[in-house]
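# for reference, the sequence and a predicted model appear below.
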Amino acid sequence: MSKPRSAPKSGGKPNPRILDDAETLDNDIGLRARIAALDLIAAAQTKRNGFDEAGSSAEFMALSESERAFARALALLVLRRLGQLDFIIAKKTQKMPPDAPKALLRIGMAQIFFMQVPDFAAVSTTVKLAERNNNTRPFKGLINAILRGLIREGGLKDVNPQRLVPDWLWQRWKATYGEESAGGIAMALTEEPATDLTFRDMDALKAHTEALEGEAIGGLTLRSNLRGDVRTWSGYDDGVWWVQDAAAAIPVALLGDLTGKTAIDICAAPGGKTLQLLAKGAQVVALDRSKNRLKRVEENLTRLKFSAETHCVDAESFDDDRQFDVVLLDAPCSATGTFRRQPDVLWAAKPSEVSKLADVQHRMLDAVATRVKPGGSLVYATCSLEREEGETQVLAFLRRNKDFTTAAVDTAFAQDQLGLDARDVTAEGWLRLLPHHRKGGQDGFFVAHLKRL
């Protein structure tokens, strides 16, 4: 799996420095890293996947490793706290400043409040950045005054969850889940997530728990407290685990032993669910329309010493009449449930996307339903918090397809075997996983296990 995005802890300033004091103050190194952070934030706000595209650009990769690490950490912190930071800026100014000086205030405040950057360095470098451009130079006095004033005040007050996320999402979540749950969802944004690992079997999980500073949290998932490059961690070279959020592991975990069974994983990249199906004994066909993303699946298959049939094609164009015991559709969606690890999704997503993606999910469900053998399973999942991409889709699908029914998830099984909260199980027997329902958090997911009669 890909390395998880990481950022310094967002409560206080407990984490080690990424740039040392000398580098922080150096006009070239310190300023380059902060300029790169500004570029990442702007890209994230401009379009979906903008953060990752900017983070893999030639300009960004030309920076030193420490500069890239600092830039990513700072950018992710700003994106986690964007709504809160903008609220503070609005309180401290009679009129909200233009975008360029506002962007500088955000990175200055994020360093002061959430990173182990000396306060004087955070102020000094931010003011120096303001001096560099005509559109920010007139605001350098304001920037200096606001940042120094915030330092004197000694920290942030209590966080209002509503200010952490875009208002349109807050209103949707409040209407769907109630204000208390909406607040719990939003507050999950303030905590840096640990790294979840899925193991191929329980023996391997137990063997590596101590070295990975991990805690078993249900099924074959271990939550590790380690940070840094996962390729250096215990068990990586042995191919006994892969990075996968605890919630993302649930759809396949609902299925029993698949020895001798056939399965097709639609939209398979980055491959975590394909690996789970193989570990359960299935013969697997993995589809993905993206050549680059499918390459990641194949790389992970090689590292884990697994074999699967892969095709670079979308589900609706796959010219193959085979039917399968298991059809897994982790459908394209707004991905609003992944904000803990990818806070940029909140600021790039648009309300209109939800309905457009719901149409895509509708078509894909109908396209893959015919691939399920009689008596077989169709597992539908999305990493979205929006009902239109979850509950509403399955209700409509069952009305259209009378030969399918829900294989209801038992609450006791969900709690005892999967480590889930009783609140995660819906009245229909589906799963609605909310980020604040698990200690330490989880991605927001919807999962329905359906059976073909």
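Great, that's in hand.
# contacts, neighbours, all on C-alpha from now
Will do.
# where along the stretch 301-450 of the chain do the strands fall?
Assignment of strands within the stretch 301-450 of the chain using DSSP state E, counting those that start in this stretch yields the ranges 309-312, 324-330, 372-382, 404-406, 431-433, 445-452.
# can you redo the ones you listed as CSV with distance to residue 140 and mean neighbour count?
What follows is those, written out as CSV (distance: least, CA to CA, whole Å; neighbours: other CA atoms under 10 Å):
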stretch, distance to residue 140, mean neighbour count
strand 309-312, 51, 16
strand 324-330, 48, 24
strand 372-382, 45, 22
strand 404-406, 60, 19
strand 431-433, 45, 26
strand 445-452, 44, 24
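# distance to residue 422 for those strands - can I get that in CSV?
Converted to CSV, the strands of the stretch 301-450 of the chain look like this (distance: least, CA to CA, whole Å):
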stretch, distance to residue 422
strand 309-312, 36
strand 324-330, 23
strand 372-382, 19
strand 404-406, 18
strand 431-433, 10
strand 445-452, 15
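# can you give me the strands for the stretch 1-150 of the chain?
Using DSSP E, counting those that start in this stretch, strands in the stretch 1-150 of the chain do not occur.
# surely residue 196 is in contact with residue 245?
Yes. Applying CA atoms under 8 Å as the test, residue 196 and residue 245 come out as touching, 5.2 Å apart.
# measure residue 413 to residue 423 for me?
Distance from residue 413 to residue 423, counting by CA to CA, to the nearest Å: 13 Å.
# one more: residue 279?
Distance of residue 279 to residue 423, computed by CA to CA: 28 Å.
# between the two, who's got more neighbours?
residue 279 (18 against 14; other CA atoms under 10 Å).
# now that one. Nearest residue, chain neighbours left out?
Distance criterion CA to CA, 6 or more residues apart in numbering; nearest residue to residue 279, sequence neighbours excluded, is residue 200 at 5.6 Å.
# surely that neighbour and residue 240 touch.
Yes. Residue 200 lies in contact with residue 240 (CA under 8 Å); the separation is 5.7 Å.
# below is an additional structure, to be compared with the one above:
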Amino acid sequence: MARTARAAAVAMLDGVLGEGLLLSQCEAALTGLSPADRARAQRLTAQVLRHVEPTDRLLKPFLRKAPPLTVLNTLRLATVELVLGEAAHGVVNEAVNIVLHHRRHGALSGLVNAVLRRVAENPSFGKQPPQRLPFWLRKPLVDAWGKPAVTLMEAVQAAPAPVDLTLRPGRDVGIEGAEALPTGSLRLAPGVQVSALPGYATGDWWVQDAAAALAVPLLAPQAGERVLDLCAAPGGKTLQLAAAGAQVTALDVNESRMTRLRDNLARTGLVAEVVVADALDWQPEAPFDAILLDAPCSATGTIRRHPDLPFVKDGTELEALVTLQAALIDRALGWLKPGGRLVFCTCSLLPEEGEAQLAAALARHPGLRVDDTLPPGADPAWRAPAGGLRLRPDYWADRGGMDGFFMARLAR
């Protein structure tokens, strides 16, 4: 039986929920699929991961005990499709076939058929709350931002994220249905085929979440300045810096992720010096006017676009990340010209990787201060109490939210 998009989605769910793999590590399941089916499989997998908890509650009355994981993931996938309005006949038949042709679980195809026919009689999550974040993450977020804010974050994360575009300065792009955001990004509906949009081939824009796109305006690069994009991959900020006319050095330790950065530079015709090296070992030939440090972090602010993260991470990596962030801040400050500026940012919702990291840096470096200038279009309500910007998924909730970020501009 040839693998279908649904069968690939089940295999990817097995990888995330059974083996603790990130979705990016499950792409072998997509082998042999057409581009359209690959995209569909990825979309289906993400939909299920956003609704595992409510789906399991819906299935529970029809299951005397939990079936094997592949069978359960097949049921989850089919249930989510039924709730989203897919025709019951095709959904149920393919789910039955996926299990029927499984090398170990074929005998459970009858169970799948019976359960899904019951679900199809009332395919709704009803008034169930959205999927909750895992305890290790939810508790510190509630402590930091309050329960209502976290509940709204969870509601935003239950829906596919819209697609945000950063426009190249001076380019006039007419994209039907695009919403111009106050910060200058364009927002499109989820699932749009990016490569088919006007301006793609000519490099008039690139995909970049609206929150992530604020770091470069906060740094305010000037034409001709020497600017370092530290931990640069996959390169959205590098493109912004280069488009502003800066002389950009883009540095990252990950060769494979830098391939995407090079591809984007080629598509847009923008120029940057690309360096693959460990920032803790590398040394520049001369100091920089400005540095953008988008430091490695827990990525807890990106769950709306990466719904696999709550199932794969458990917070145990946080201590090492905080230590690395501090080391990178210290190293970057040593590479600045006198009077230079540094923007430190992390796509994290946890204060340890944002507000607390800033406080620790200020304590370690006498004379360092926060430049509290806001980037154009930023809401003053996003200003963090001790300086910098605190961005959260519940902001712009009626528009689809934004990634969670902390960012601060530092100067001596």
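Right, received. Where do you want to start? Treat the numbers as computed from the prediction; the structure is a model and nothing was measured.
# TM-score for these two?
Once the chains are laid over each other, their TM-score by TM-score structural alignment, normalised by the length of the second structure reads 0.92; 410 aligned residues with a CA RMSD of 2.2 Å.
# aligned to the residue nearest to residue 279 of the first structure, what sits in the second structure?
Using TM-score structural alignment as the criterion, residue 200 of the first structure maps onto residue 168 of the second structure.
# do the same with residue 215 of the first structure
In the second structure, residue 215 of the first structure lands on residue 179 (TM-score structural alignment).
# got it, and residue 399 of the first structure?
Under TM-score structural alignment, residue 399 of the first structure pairs with residue 363 in the second structure.
# what's the answer for residue 167 of the first structure, then?
Residue 167 of the first structure maps onto residue 135 in the second structure, by TM-score structural alignment.
# its match: neighbouring residues, count only.
11.
# now it: how far from residue 150 of the second structure?
Relative to residue 150 of the second structure, and taking CA to CA, residue 135 of the second structure is found at 12 Å.
# check residue 25 of the second structure too.
From residue 25 of the second structure to residue 150 of the second structure the distance is 28 Å (CA to CA).
# cool, residue 78 of the second structure as well?
Taking CA to CA, one finds residue 78 of the second structure at 29 Å from residue 150 of the second structure.
# looking at the two, which is more packed in?
More crowded of residue 78 of the second structure and residue 150, by other CA under 10 Å: residue 78, with 30 against 22.
# map that one onto the first structure.
That one, residue 78 of the second structure, aligns with residue 108 by TM-score structural alignment.
# identify the residues contacting its match.
By CA atoms under 8 Å, 6 or more residues apart in numbering, the contact set of residue 108 of the first structure is 122-123, 126, 147.
# looking at those, which is nearest residue 357 of the first structure?
Closest to residue 357 of the first structure out of those is residue 126 (39.8 Å), distances taken as CA to CA.
# sticking with residue 165 of the second structure, tell me its helix or strand.
strand 163-167 (DSSP states H and E).
# who are the packing partners of whatever helix or strand comes next after that strand?
With elements assigned by DSSP H and E, the helix or strand that comes after strand 163-167 of the second structure is strand 179-180. Helices and strands touching strand 179-180 of the second structure, by 3 or more CA pairs under 8 Å, 6 or more residues apart in numbering; DSSP states H and E, are strand 186-188.
# so where in the first structure does the helix or strand just after the strand it packs on end up aligned?
For strand 186-188 of the second structure, the succeeding helix or strand toward the C-terminus, using DSSP H and E, is strand 205-207. Aligned by TM-score structural alignment, strand 205-207 of the second structure falls on residues 241-243 of the first structure.
# average offset between that stretch and the second structure?
Following the fit onto the second structure, the mean deviation recorded for stretch 241-243 of the first structure is 0.8 Å by mean CA distance after the TM-score superposition for the first structure.
# show me what contacts residue 211 of the first structure?
For residue 211 of the first structure, the contacting residues are residue 234, by CA under 8 Å, 6+ apart.
# hmm, back to that, and the strand holding residue 165 of the second structure, how far from the chain's centre?
Counting by CA atoms, centre = their mean, to the nearest Å, strand 163-167 of the second structure is centred 14 Å from the centre of its parent chain.
# run through the residues that contact residue 297 of the second structure.
Contact analysis of residue 297 of the second structure by CA under 8 Å, 6+ apart lists 318, 321-322, 325, 346-348, 353.
# measure the aligned residue in the first structure for it to residue 208 of the first structure for me?
Here residue 297 of the second structure is matched to residue 333 in the first structure, going by TM-score structural alignment. Residue 333 of the first structure is 34 Å from residue 208 of the first structure, where distance means CA to CA.
# what of residue 93 of the first structure?
For residue 93 of the first structure relative to residue 208 of the first structure (CA to CA), the value is 52 Å.
# and the two? Which one has more around it.
Counted by other CA under 10 Å, residue 93 of the first structure and residue 208 do not tie: residue 208 has more neighbours, with 18 against 11.
# that one against residue 235, yeah?
Yes. Counting by CA under 8 Å, residue 208 of the first structure touches residue 235, with 6.8 Å between them.
# give the closest residue to the residue most central in space within the second structure in space, chain neighbours not counted.
Computing the C-alpha centroid of the second structure and ranking residues by CA atoms, centre = their mean puts residue 302 first, at 3.4 Å. Distances taken as CA to CA, 6+ apart put residue 403 closest to residue 302 of the second structure, at 5.3 Å, once the chain neighbours are dropped.
# how deep is the corresponding residue of the first structure for that neighbour tucked in, by neighbour count?
In the first structure, residue 403 of the second structure lines up with residue 443, judged by TM-score structural alignment. Residue 443 of the first structure has 28 neighbours, counted by other CA under 10 Å.
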